[in-house]
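Participant: pasting the sequence and the predicted coordinates here, then a few questions.
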Amino acid sequence: MTLRKVIFDTDPGVDDAMALLFLHHAPEVELAGITTTFGNGTIDQTTFNALYIAERFGIAAPVARGAGAPLVGAAMAPPDFVHGRNALGDVALPAQLRARADPRPAYRFIIDAVRAAPHEISIVAVGRMTNLALTLREEPGIASLVKEIVVMGGAFGIAGVQGNVTPAAEANIIGDPEAADEIAAADWPITFVGLDVTQKTRMSTDFLADLAEKSGESGHFVWDISRFYEAFHQAGGVSSIYVHDSSAVAYFLKPELFTTRSGAIRVSTDGITRGMTVQKPDTLSYPPGAWDGRPSHRVCTSVDSDGLLDLYRSTLIEAR
């Protein structure tokens, strides 16, 4: 079997950690690297978390430390009320690790990896898009050598879905809107897996308990880190956890679980709509405007939630 090479760009993060294990255990995947960014924690914390997960679960992929702040301005405070103070649900973490980060910054690691395997490496990005924007700024031509990019980010108003940080904006995008707009302007194939579909798939307490029972150490870890995360959802009136980052991994592994729509994408960088993602569908015509001349990208509009959950469950259980 030919393995599919992927770099996982992430800010672990409870749901990031769950998605990383999903990728790690997928038999068809070669994890070529893990790049970190700020978001669910500071860059120090998210890089530590990525190294911890790699060390604990024997993930051989190098970990490269990425951006600690957005392209413009300062980073937003980490949402410790969602992911805990250590961004992994406040589970106990060691004081020190044997694992060390790759000496290259994340954007340089991405460039080097893609140049070494042109048209072979995909990127699944589930944090702020800053590392990808810095990659483009350093070497714009790299876009033509990336096989595909899958982004967990955005909210495109499908079936009335709005943002989760403001009515307009989703967390990964509002964390660095300038970066998100820059990557959407580049001519590399991107699929946005936004709240429009990630909030349609949920993992119940029973689902997570079953993973803990049947999928060994990975399942126990998912259970432990998700206790804080689930409590946050329940306090907000949601009885189960949304499947955000693992939905992006599921699209990468099995895109037939999703329906998509193609068109140019813009990200608002100003005012009360800052962070809003808006697609101009290829099937519709408008007067000349800000979307003209930009490449067409895919946005997920629906998902087979049962199929996604089955894929996650079977991937972790069969890897035991």
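Facilitator: On my side now, so go ahead.
Participant: C-alpha from now on. contacts and neighbour counts both.
Facilitator: OK.
Participant: got the contact list for the spatially most central residue of the chain?
Facilitator: Note on the chain: the residue nearest the mean C-alpha position is Val126, at 1.3 Å, using CA atoms, centre = their mean. Going by CA atoms under 8 Å, 6 or more residues apart in numbering, Val126 touches Phe8, Asp9, Thr10, Asp11, Asp16, Val151, Met152, Gly153, Asn172, Asp245, Ala248.
Participant: Tyr52 now?
Facilitator: Applying CA under 8 Å, 6+ apart, the residues contacting Tyr52 are Leu97, Ala99.
Participant: another structure for you, compare them:
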Amino acid sequence: MTHKIIIDTDPGVDDAAALLFAHNHPEIDLVGITTIFGNADIDNVTANALFLKQHFGIAAPVARGASRALARANGPSPTHVHGSNGLGDIARSDGAAGAIDPRPAHRFITDCIEDNPGEITLVAVGRLTNLALALNHAPQIAALVKGVVIMGGAFSTAGPNGNVTPVAEANIIGDPEAADQVFSADWPLTAIGLDVTRQVILSREDVAELAQAGPSQALLARLTQGYLDYHARLGIDGCYVHDSSALGYLVRPDLFQMQSGPVRVACDGVARGQTIMADIHTPYPPNRWDDRPHISAAVGVDARAMRALVLEVLGISDQA
């Protein structure tokens, strides 16, 4: 089975791994890369996408996306995690001239879906602004897309919840209005959030082995060093596998345990950015979750098997 996908991304160290995963996996046909502000500003993440496309030998076009959230000023970029340029501050050569698709990302997304009805899966591993803009531009894509898989959110099922605040995950709090709109659309949406992505960890030894596996893997290992140092400050001897886990779900859904229900995103106050799923078995009084579509959220994962899958696709074997 082949999955024809567009990755909406803000490269980003873990985004770089996800791009290599998508490029390498034989069941994934990467037809487009759209960029979104987040791990760095839109200029840097777009340059990063072009650089990675060139270095990894990816044929898919790159389209530049939104530079700011729908309804609020952008927060600061997480330079303490991804470096000032988003790729761990490695030296970055420019992408090929003319490599940017002339359409803004949301138009690229809607055009691809309308030209390939029932075939395109959107894999969004950053803020959800481009997806919200696409829905606003062409609401009919909700009925034409094959599926939507996001890396985002936290549903309080596996220990600590958020990673920006106690309740909010970075991709959601970065544009909560866009996230609430995306969760409310009537399309098949799956959220792979912190509940599972923090269970899948690549060790320092895994990254060191990547460095010996080939030019693409060596680049990935080099730009991951600062990311490893950030995780070490959290007491983790390795790094979480966030964005690649969303692609892992796409090709191996059997590795995940899922929960279904309507989701609202808190857009204001102390809980801003929280993803709140209603318990479908509880008879609540009328509320703001009523008449919302059910989404599927990952609440469990076979972490060992997921790690092994990532290592295999990136080009090394699991020695653990």
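Facilitator: Alright, I've got the coordinates. In this text the structure is predicted, and so the values were computed from the model without any measurement.
Participant: TM between them?
Facilitator: Overlay of the two chains. TM-score (TM-score structural alignment, normalised by the length of structure 1): 0.96; 317 aligned residues with a CA RMSD of 1.4 Å.
Participant: nearest to Gln96 of structure 1, of the contacts of Val126 of structure 1?
Facilitator: For those, the closest approach to Gln96 of structure 1 (CA to CA) belongs to Asp11, at 19.1 Å.
Participant: next secondary structure element downstream of the helix or strand where Ala22 of structure 2 lies?
Facilitator: Assigned by DSSP states H and E, Ala22 of structure 2 falls within helix 13-24. Heading C-terminal from helix 13-24 of structure 2, the first helix or strand you meet, by DSSP H and E, is strand 28-35.
Participant: just the angle between the helix or strand just after that following strand and strand 28-35, please?
Facilitator: Using DSSP H and E, the helix or strand that directly follows strand 28-35 of structure 2 along the chain is helix 42-56. Interaxial angle, helix 42-56 of structure 2 versus strand 28-35 (axes from the mean of the first three to the mean of the last three CA atoms, to 10 degrees): 150 degrees.
Participant: buried stuff in helix 42-56 of structure 2?
Facilitator: 42, 44-54, 56 (16 or more other CA atoms under 10 Å).
Participant: helices of structure 2, start to end?
Facilitator: Secondary structure of structure 2 (DSSP state H): helices located at 13-24, 42-56, 79-82, 105-115, 129-137, 170-173, 176-184, 194-197, 204-210, 215-223, 225-233, 243-251, 303-314.
Participant: select, out of the ones you listed, the one closest to Thr157 of structure 2.
Facilitator: Using CA to CA, the helices of structure 2 put helix 194-197 closest to Thr157 of structure 2, at 6.0 Å.
Participant: packing partners for the helix holding Ala22 of structure 2?
Facilitator: strand 28-35, helix 42-56, helix 215-223, helix 243-251, helix 303-314 (3 or more CA pairs under 8 Å, 6 or more residues apart in numbering; DSSP states H and E).
Participant: export those as a markdown table, with columns for distance to Thr282 of structure 2.
Facilitator: Shown next, in a markdown table, are the helices and strands packed on helix 13-24 of structure 2 (distance: least, CA to CA, whole Å):
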| stretch | distance to Thr282 of structure 2 |
| --- | --- |
| strand 28-35 | 39 |
| helix 42-56 | 42 |
| helix 215-223 | 46 |
| helix 243-251 | 28 |
| helix 303-314 | 30 |
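Participant: out of those, which comes closest to Val263 of structure 2?
Facilitator: Smallest distance to Val263 of structure 2 across the helices and strands packed on helix 13-24 of structure 2 (CA to CA): 18.4 Å, for helix 243-251.
Participant: gap between the closest one and the chain center?
Facilitator: 9 Å (CA atoms, centre = their mean, to the nearest Å).
Participant: relative to structure 1, which residues correspond to that helix?
Facilitator: Helix 243-251 of structure 2 corresponds to residues 245-253 in structure 1, going by TM-score structural alignment.
Participant: compared with structure 2, how much does that stretch deviate?
Facilitator: For stretch 245-253 of structure 1, the mean distance to aligned residues of structure 2 following superposition is 0.9 Å (mean CA distance after the TM-score superposition for structure 1).
Participant: contact partners of that stretch?
Facilitator: Contacts of stretch 245-253 of structure 1 with the rest of the structure, by CA under 8 Å, 6+ apart, involve 15-16, 18-19, 22-23, 124, 126, 150-152, 193, 197-198, 257-258, 308, 311-312.
Participant: report the buried members of the residues you listed.
Facilitator: For the contacts of stretch 245-253 of structure 1, a burial check counting by 16+ other CA under 10 Å picks out 15-16, 18-19, 22-23, 124, 126, 150-152, 193, 197-198, 257-258, 308, 311-312.
Participant: the inter-axis angle of the helix holding Ala22 of structure 2 versus helix 243-251?
Facilitator: Computed by the same axes, to 10 degrees, the angle separating helix 13-24 of structure 2 from helix 243-251 equals 30 degrees.
Participant: so what's the counterpart of Ala232 of structure 2 in structure 1 up against?
Facilitator: Under the alignment (TM-score structural alignment), Ala232 of structure 2 pairs with Gln234 in structure 1. Gln234 of structure 1 is in contact with Ser240, counting by CA under 8 Å, 6+ apart.
Participant: give me that answer again for 10 Å
Facilitator: Contacts for Gln234 of structure 1 (CA atoms under 10 Å, 6 or more residues apart in numbering) come out as Phe228, Ser240, Ile241.
Participant: which of those residues are conserved in structure 2?
Facilitator: Counting by both residues aligned by TM-score structural alignment, their matches' CA atoms under 10 Å, structure 2 reproduces these contacts from the contacts of Gln234 of structure 1: Phe228, Ser240, Ile241.
Participant: so the first one versus Val82 of structure 1, what's the distance?
Facilitator: To tie it back to what came earlier, the one meant is Phe228 of structure 1. Separation of Phe228 of structure 1 from Val82 of structure 1 (CA to CA, to the nearest Å): 7 Å.
Participant: okay, and the common contacts of those two?
Facilitator: Looking at what touches both Phe228 of structure 1 and Val82 (by CA under 10 Å, 6+ apart), the common residues are Val14, Leu88, Gly89.
Participant: as CSV, those residues with distance to Ala264 of structure 1 would be great.
Facilitator: Shown next, in CSV, are the shared contacts of Phe228 and Val82 of structure 1 (distance: CA to CA, whole Å):
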residue, distance to Ala264 of structure 1
Val14, 31
Leu88, 35
Gly89, 37
